[in-house]
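> below are the sequence and a predicted model; questions follow.
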Amino acid sequence: MAAAKIDGKAIAEGLQSRIGAAVSELWRKHGIQPGLAVIQVGEDPASEVYVRSKVRSTIEVGMASFQHKLPATTSEVDLLSLIAKLNADPAVHGILVQLPLPSHLKASSVIRAISPEKDVDGFHVSNVGLLSTGQKAIVPCTPLGCLILLRETLESLVGLEAVVVGHSNIVGKPMAQLLLAENCTVTVAHKETRYLPEVCRRADVLVTAVGRPALIQGDWIKPGATVIDVGINRITSGGKRRLVGDVDFEGASKVARAITPVPGGVGPMTIACLLANTVSACCDNVGLARPDGVSF
């Protein structure tokens, strides 16, 4: 039996609908409009696409959008000065600096300059520390989206063996923390892991985020496993460019219980979770309870 396809687009649309309702309620009851500031430095083509999508989605749910597009030559001093102004702006509840940055700018310094309370990407060391110690934190958007997809697909994650392939600060490490919080038994692997196929075959839940097309083959999948493919890889096939994940989708679909497609799986959830984080940050800032169905 073919694996069920996890429809990230539909689940993201449902989340965005709840976010829109929460934004309306904040305005109606409290006169507050959550605001998201997005900073883009340079003209990286992929960043252009992502920023347009984020700005469009922000406006669609009724939030205030503040877009700052800076030249690639922007100095660190000028970038940090802008971040300081946004930290102090009461209309801005979330700040996102689109990565990657030009080579002369140090991402860690830029992320550290963002107020942890407005760090809706969840990359600041304060939020990383809170997450790793099981406290309330702003959670990185992509891992949060993966967790929501798993919760929608599985009745419970308790006691399941989970394998995360990829140990980045953006996806792999926070994903492992979230799965631990769900009482999974978690293994973090990566492309240099010895006997990686055998490690993957143990997984009831397999999350991949390594950026290598079709690294995970169908016979690496445990029968009945749930597979979350975070990879976004652009390849040329038959003279045409297309997106594929880290998992051989066709092969894995013959073995897994459920699997996310690429595109249409994790990607839409990342933006929806960014909006959810902004609403949560807004509520925390003004001392209101985070809305049900939006906070995780």
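On my side now, so go ahead. Numbering: from 1, shown residues only.
> all contacts plus neighbour counts: C-alpha atoms, from now on.
Fine.
> who touches the biggest helix by length in the chain?
As assigned by DSSP state H, the longest helix anywhere in the chain is helix 8-30. Contacts to helix 8-30, defined as C-alpha atoms under 8 Å, 6 or more residues apart in numbering, come from residues 32-34, 60-63, 149, 260, 264-269, 272, 275-276, 279, 291, 293-294.
> which among the residues you listed end up buried?
32-34, 61-63, 149, 260, 264-269, 272, 275-276, 279, 291, 294 (16 or more other C-alpha atoms under 10 Å).
> quick one: buried residues of the longest helix of the chain?
Those would be 8-9, 11-12, 15-20, 22-24, 26, for helix 8-30 by 16+ other C-alpha under 10 Å.
> got it, and stretch 88-99?
By neighbour count on 16+ other C-alpha under 10 Å, the buried set for stretch 88-99 is 91, 92, 93, 94, 95, 96, 97, 98.
> the residues you listed into JSON lines, with extra columns for secondary structure?
Below are these laid out as JSON lines (DSSP: H, G, I helix; E, B strand; the rest coil):
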{"residue": "91", "secondary structure": "coil"}
{"residue": "92", "secondary structure": "coil"}
{"residue": "93", "secondary structure": "coil"}
{"residue": "94", "secondary structure": "strand"}
{"residue": "95", "secondary structure": "strand"}
{"residue": "96", "secondary structure": "strand"}
{"residue": "97", "secondary structure": "strand"}
{"residue": "98", "secondary structure": "coil"}
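> alongside the first one, take a look at this:
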Amino acid sequence: MDQPLILDGLRVAEDIKRKVKEKVAGLKEKGIVPCLATILVGDDPSSATYVRMKGNACRKLGIESIRIHLPKETTTEELLATIHELNDRDDVHGILLQHPVPSHIDERKAFEAIHIDKDVDGVTSLGYGQSAFGFGLYPSCTPAAILSIMDYYQLPIAGKHAVVIGRSPILGKPVSQLLLNRNATVTICHSYTQNLEHHVKQADIVVAAVGKPRFVQGDWIKPGAVILDAGYNKGNIGDVDYDACVAKSGAITPVPGGVGPVTIATLVKHTVEAAERKATLQAQ
């Protein structure tokens, strides 16, 4: 078998950001500065790192970044009030509520409070529904990143059998819908799936989004399969046992340097698109 293709997310992200930078320059010529507001509740170190990375990505591309850090004691009502304030701000084009929030907060209610025009991370049920129907403005960023990687490397989707391991509302479920909309045959697996190994062995495309380090084993992989590892666990470890799976794969994303950088690039891309859309609507 040929050597597997290593799907370099950093390379894909740079391509996205190059195009974003051109759009930002065009907006600034019109006096518009795209702006992403991020909300972090509590002091989870991983979440703080993610928010900082997203803010840095914005700054490097000339996008305004507003960082709101609320104490872990924040109530659902207080968080909702913050989101509503950002919804009402004309200078804010995208809102990101960093997941997870402290357990006493109704996270779903908070996500639903984000206005659809500013839901650049694709977390609302309306945004999910629109994406599932194929006309959503901003699909969930990690699922969109997975498809961007496949498109960049011209990996075929139509007619392929994709197995998605995981069914979260911001990853497993939406990526399944996006693949289905691209004419893949999709099997969704989860913690209750029996004979998981059997299902994975049938897959031309494997999306690992289960949140367990090195969960997907090498002997589960169909020779030549495309593996997209959307997991990120402590110690920079993905959901795929990379060393065991790489030899059997046709193409595979590493961790780190795979899906993660493209997810962040997709977030800033969606924010700029939101700014462009608002400018177009205001000009009408």
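Yep, that arrived. Given the structure is predicted, the values throughout are model-derived calculations rather than measurements.
> list the TM-score for the superposed pair.
In this superposition the chains share a TM-score of 0.95, using TM-score structural alignment, normalised by the length of structure 2; 280 aligned residues with a C-alpha RMSD of 1.2 Å.
> quick one on the thing from earlier: can you put the buried residues of stretch 88-99 of structure 1 in a markdown table and add distance to residue 226 of structure 1?
Output for the buried residues of stretch 88-99 of structure 1, formatted as a markdown table (distance: C-alpha to C-alpha, whole Å):
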| residue | distance to residue 226 of structure 1 |
| --- | --- |
| 91 | 41 |
| 92 | 38 |
| 93 | 35 |
| 94 | 32 |
| 95 | 33 |
| 96 | 31 |
| 97 | 32 |
| 98 | 30 |
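> nearest to residue 108 of structure 1 among those?
residue 97 (11.2 Å; C-alpha to C-alpha).
> count of residues packed around the nearest residue to the closest one once chain neighbours are set aside?
In space, and not counting its chain neighbours, residue 97 of structure 1 is closest to residue 39: 4.7 Å by C-alpha to C-alpha, 6 or more residues apart in numbering. Neighbours of residue 39 of structure 1 under the rule other C-alpha atoms under 10 Å: 20.
> any idea how far the host helix or strand of residue 39 of structure 1 is from the chain center?
Element membership of residue 39 of structure 1 [criterion: DSSP states H and E] is strand 35-41. Average the C-alpha atoms of strand 35-41 of structure 1, do the same for its chain, and the two points are 16 Å apart (C-alpha atoms, centre = their mean, to the nearest Å).
> what residues of whichever helix or strand comes after it count as buried?
The element immediately downstream of strand 35-41 of structure 1 (helix or strand, assigned by DSSP H and E) is helix 45-60. Of all the residues in helix 45-60 of structure 1, those buried under the rule 16+ other C-alpha under 10 Å are 47, 51, 54, 55, 57, 58.
> cool, stretch 62-70 of structure 1 as well?
Under the neighbour-count criterion of 16+ other C-alpha under 10 Å, stretch 62-70 of structure 1 has 62, 63, 64, 65, 66, 67 buried.
> which helix is the longest one in structure 2?
helix 259-283.
> what is that helix packed up against?
For helix 259-283 of structure 2, the elements it packs on are helix 9-29, strand 35-41, helix 45-60, strand 94-97, helix 141-152, judged by 3 or more C-alpha pairs under 8 Å, 6 or more residues apart in numbering; DSSP states H and E.
> closest one to residue 230 of structure 2 among those?
Nearest to residue 230 of structure 2, of these and by C-alpha to C-alpha, is helix 141-152 at 7.5 Å.
> before we move on, which element is residue 198 of structure 2 in?
Here residue 198 of structure 2 is assigned to helix 196-201, by DSSP H and E.
> who's in contact with residue 247 of structure 1?
Counting by C-alpha under 8 Å, 6+ apart, residue 247 of structure 1 touches 208, 213, 214, 215, 216, 217, 218, 229, 231.
> next, count neighbours for the third one.
Looking back up the chat, that one is residue 214 of structure 1. 17.
> also the fifth one?
Residues lying near residue 216 of structure 1 (other C-alpha under 10 Å) number 22.
> any idea how far it lies from residue 175 of structure 1?
For residue 216 of structure 1, the distance to residue 175 of structure 1 equals 18 Å [C-alpha to C-alpha, to the nearest Å].
> with the third one instead?
Residue 214 of structure 1 sits 20 Å away from residue 175 of structure 1, going by C-alpha to C-alpha.
> one more: the first one?
As for residue 208 of structure 1, its distance to residue 175 of structure 1 is 10 Å (criterion: C-alpha to C-alpha).
> which neighbours do these two have in common?
Taking C-alpha under 8 Å, 6+ apart as the contact rule, residue 208 of structure 1 and residue 175 both touch residue 164.
> of these two, give the one with the bigger neighbour count.
Per other C-alpha under 10 Å, whichever of residue 208 of structure 1 and residue 175 has more neighbours is residue 175, with 29 against 26.
> that'll do, ta.
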